[in-house]
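Peer 1: give me coordinates for this.
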Amino acid sequence: MSPTDPSPGGLARRLGTGDAVVVGLGAMIGAGVFAAFAPAAAAAGGWLLAALGVAAVVAYCNAMSSARLAARYPESGGTYVYGRQRLGDLWGHLAGWGFVVGKTASCAAMALTVGSYLAPGYARPVAVAAVVALTALNLFGVHRSALATRIIIGVVLVVLAAVVVAGLLGGTGPVVGAAGGAPVDGWGVLQGAGLLFFAFAGYARIATLGEEVRDPRRTIPQAIPIALGIALTVYALVAIAALRALGPAGLAGAPAPLAAAVSQAGAGWLTPVVRIGAATAALGALLALILGVSRTVFAMSRGRHLPAGLDAVHPRRQVPHRAEIAVGVAVVALVCVADLREAIGFSSFGVLIYYAVANAAALTLRRDEGALPKPVPVVGISGCLLLAATLPGTAVLAGLAVFAVGAVVWWAGRGVRARR
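Peer 2: You can find the predicted model right below:
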């Protein structure tokens, strides 16, 4: 069988390790650097770097659990599949439900970021156009999507390098510690970590592409930690530069923090470049998000946890075209009501619960199945639940309501699945 022959589900295996790393980076770097630092700084203050460290530890545990499970179950759907296989049908359904709903909100937030940076007066129409264009791109095949993401990531990394240099050379603000010598606020650090986790969640996109990766048992465990390590390095450098240029309060209050950082650092000529880079990064994140959410919708439809028919595969392009169109339509609808900061909190809650299920599933792996040392998934579960509980109250309440609806949907569909 050729490495590019379709998987048993009908999707073509075209992505190598480099492509998978790029897809994960496109989701992480685009979403995190330009969206999550300001609300996280508002929560953590001068202890933003501590919050970043906490988020990174939890993300590392989640990444390791996801990598082992993805190697064991190289199928589209990610934790939706792992939860069903290891914990039972309900847990898999809830994981998939939380991922689809939370990440659809993230798609809307990223689309609005594109509109806000490119044309502030016409943010929503531009956001809608971006969703339509990227959904169409995904319909032409995942390989083309990976190539587009590679170009976007290259542009964004160049822009971020310029931000880091400007902030480090021109900034004078405090980088570590609260202003005025105030003691560390543990709750604020945890809440900041929960918001920053939004920025690390992109490696899930690698796992949800399990049926489109060549040699997934080797490729996925390699790609996930590589993508996470690169993203963490970039985040740390950008956070230090932004704090040095703006200080904690300035970073927390800036609607476009990295543009404000280069301006404050005396490199105002870089501001248009940063705005273009922010829009480009958000486009890359949106591309990868639509890709990942549509694959989870495809898998949930195949398992009859979402309506039948969304699991159709295009006969020529071998992509789940109906799932991709459905996700695109849902994102366009949400763009009309989405708010960026609220969407980050809501998405973080859903994704943290998603990864709590992933860690619980990894905890059931035996040694001959590639089990991790027990502390890794245990820390992952505990960290996910703790960070989810510390998020803003509106995000927690909305997230709990969404999962309650998901449980009702699962219960209502039992009869349909039993007849299969």
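Peer 1: from here on, contacts and neighbour counts on C-alpha atoms
Peer 2: Noted.
Peer 1: against Val331, how distant is Ile290?
Peer 2: Plainly put, Ile290 is 9 Å away from Val331 if you go by C-alpha to C-alpha, to the nearest Å.
Peer 1: Ala50 now?
Peer 2: 33 Å.
Peer 1: now for Gln85: which residues touch it?
Peer 2: Gly92 (C-alpha atoms under 8 Å, 6 or more residues apart in numbering).
Peer 1: overlap in contacts, Ile290 and Val331.
Peer 2: Residues touching both Ile290 and Val331 (C-alpha under 8 Å, 6+ apart) are 104, 107.
Peer 1: ok, now which ones touch Leu270?
Peer 2: Contacts of Leu270 by C-alpha under 8 Å, 6+ apart are 259, 262-263.
Peer 1: quick one more, to check against the first:
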Amino acid sequence: MTVPAPLARRLGTTDAVVIGLGSMLGAGVFSVFAPAAQAAGAGLLLGLLLAGAVAYANATASAQLAAQYPTSGGTYVYGRERLGPWWGFVAGWGFVVGKTASCAAMALTFAAYVAPSGWERPAGVAAVVVLTAVSCRGITRTARLTRVVVVVVLVALVVVVVSALVGGAPRWSRLDLTLSHADGWYGVLQSAGLLFFAFAGYARIATLGEEVRDPRRTIPRAVHIALAVTVLVYGTVAVTLLSVLGPDRLAASATPLATAVQAGGWTWAVPVVTVGAAAAALGALLSLLAGVGRTSLAMARHDDLPRWLDAVDPRHQVPLRAEVTLAVVVCVLVLIVDLRGVIGFSSFGVLVYYLVANLAAFTQRQQDRRTPRGLQVAGALGCVVLVATLPPSSAVAGTTVLAAGVVYRLWRTRARARPQQ
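Peer 2: Model prediction:
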């Protein structure tokens, strides 16, 4: 049997942190606070803390697993190695399906900010095509472009916070954490599940394990740094939005960051926020394309996806077929699917992915561990609770697609077994 070609180890700690930041900041800060406010009102701050705590537990699991198994595929590989092929498949399928939908969501988010009315879907397709071409040129180009995107996003967020707090007459009484929202703790938990969507970027660092230099040291450091910076940024933005707009106005706004800037009177800064939102969506899309392509590569190597997807381009050393196939699927979704509920659907798949990560990390030997096993127990329970409290439509859609993947693998397993009988 031909040994699959390895990917090149070209990324350092800074590159890995930037890729994680590009994924998390782009996915969450411009898209998730309004639905979280609808679910919990000002209680979204508690939901943010809960989502961050679950993300931290998951991050420790991912970091120590990636250090032990420094290859592409993330929890798909860890689940196979620690728990068995079926666990790995469930994790990989959840990640690929959820993040493929997220790719389409990010493309449409970009188009909503920059495209003329009626041209949003073609603009989204164009973004996917261009960024796939960038990603296929090599992972170092991906990291360089993501670095620029992260700087643009952070500048835009600074403008939002300063303009809103200086001119927007913030009222700290709006930060009411007495759970006065109608759904109480259920709403807080639902907001945490939705906000978790915004923390999932550190998974991209683990999926790049085959391309990171000194992975046992680099991956854990990059995961923790990226997550800590993201929690700080999200907390600052959430407090600003709630204090300036209030829970009801925040929940009703399709573009809450732009609304907060307008409330501060800095109308000239609205284009800055628009550019930041577009850059954030592009940064997230670029990192998502890289991460999903590499998980697809790992699944194809084990015949859980068609084997022809495991090819690595000899010149640029990227999973070319996997990335091009992913781009085609994402373009189709951009053209035909209404993705208003994609955040909950994506959270379902990612939470399943991290449930497997925590279970796999729980089985690691003491010499391979960096944190107590109790943290993985807390992470697994957190994933289960957040899945159970997602909007029902998201849970039903996620369960259906997960079941379809299981049926597919059963068929593939039986088809492979027939020639041997």
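Peer 1: rewinding a little: and the contacts of Leu270 of structure 1 as a markdown table, adding neighbour count, distance to Leu251 of structure 1 and secondary structure?
Peer 2: What follows is the contacts of Leu270 of structure 1, written out as a markdown table (neighbours: other C-alpha atoms under 10 Å; distance: C-alpha to C-alpha, whole Å; DSSP: H, G, I helix; E, B strand; the rest coil):
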| residue | neighbour count | distance to Leu251 of structure 1 | secondary structure |
| --- | --- | --- | --- |
| Ala259 | 23 | 11 | helix |
| Val262 | 28 | 12 | helix |
| Ser263 | 20 | 12 | helix |
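Peer 1: redo the residues you listed as JSON lines? Include distance to Gly16 of structure 1.
Peer 2: Shown next, in JSON lines, are these (distance: C-alpha to C-alpha, whole Å):
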{"residue": "Ala259", "distance to Gly16 of structure 1": "35"}
{"residue": "Val262", "distance to Gly16 of structure 1": "36"}
{"residue": "Ser263", "distance to Gly16 of structure 1": "40"}
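Peer 1: and which of those residues is nearest to Ala282 of structure 1?
Peer 2: Ala259 (14.6 Å; C-alpha to C-alpha).
Peer 1: tell me which element the closest residue to that closest one other than its chain neighbours is part of?
Peer 2: Sequence neighbours aside, Thr271 is the residue nearest to Ala259 of structure 1 in space, at 5.1 Å (criterion: C-alpha to C-alpha, 6 or more residues apart in numbering). Following DSSP states H and E, one finds Thr271 of structure 1 within helix 271-302.
Peer 1: which neighbouring elements make contact with that helix?
Peer 2: In terms of contacts (3 or more C-alpha pairs under 8 Å, 6 or more residues apart in numbering; DSSP states H and E), helix 271-302 of structure 1 is packed against helix 17-35, helix 79-86, helix 89-118, helix 123-139, helix 142-170, helix 204-208, helix 257-264, helix 321-335.
Peer 1: pretty sure Phe349 of structure 1 contacts Val396?
Peer 2: Yes - with contact defined as C-alpha atoms under 8 Å, Phe349 of structure 1 reaches Val396; the gap is 6.6 Å.
Peer 1: quick one, what contacts Gly283 of structure 2?
Peer 2: Contacts of Gly283 of structure 2 (C-alpha under 8 Å, 6+ apart): 22-23, 26, 145-146, 149-150.
Peer 1: of all those, which comes closest to Leu241 of structure 2?
Peer 2: Gly26 (17.2 Å).
Peer 1: tell me the residue in structure 1 aligned with that closest one.
Peer 2: Using TM-score structural alignment, the partner of Gly26 of structure 2 in structure 1 is Gly30.
Peer 1: touching, that match and Ala282? I think so.
Peer 2: Yes - with contact defined as C-alpha under 8 Å, Gly30 of structure 1 reaches Ala282; the gap is 5.0 Å.
Peer 1: more neighbours, those two?
Peer 2: Ala282 (34 against 28; other C-alpha atoms under 10 Å).
Peer 1: if I look at that one, how far off is Arg420 of structure 1?
Peer 2: 40 Å.
Peer 1: then Thr219 of structure 1?
Peer 2: Distance of Thr219 of structure 1 to Arg420 of structure 1, given as C-alpha to C-alpha: 33 Å.
Peer 1: and the two? Which one has more around it.
Peer 2: Between Thr219 of structure 1 and Arg420, counting by other C-alpha under 10 Å, Thr219 is the more crowded of the two (23 against 7).
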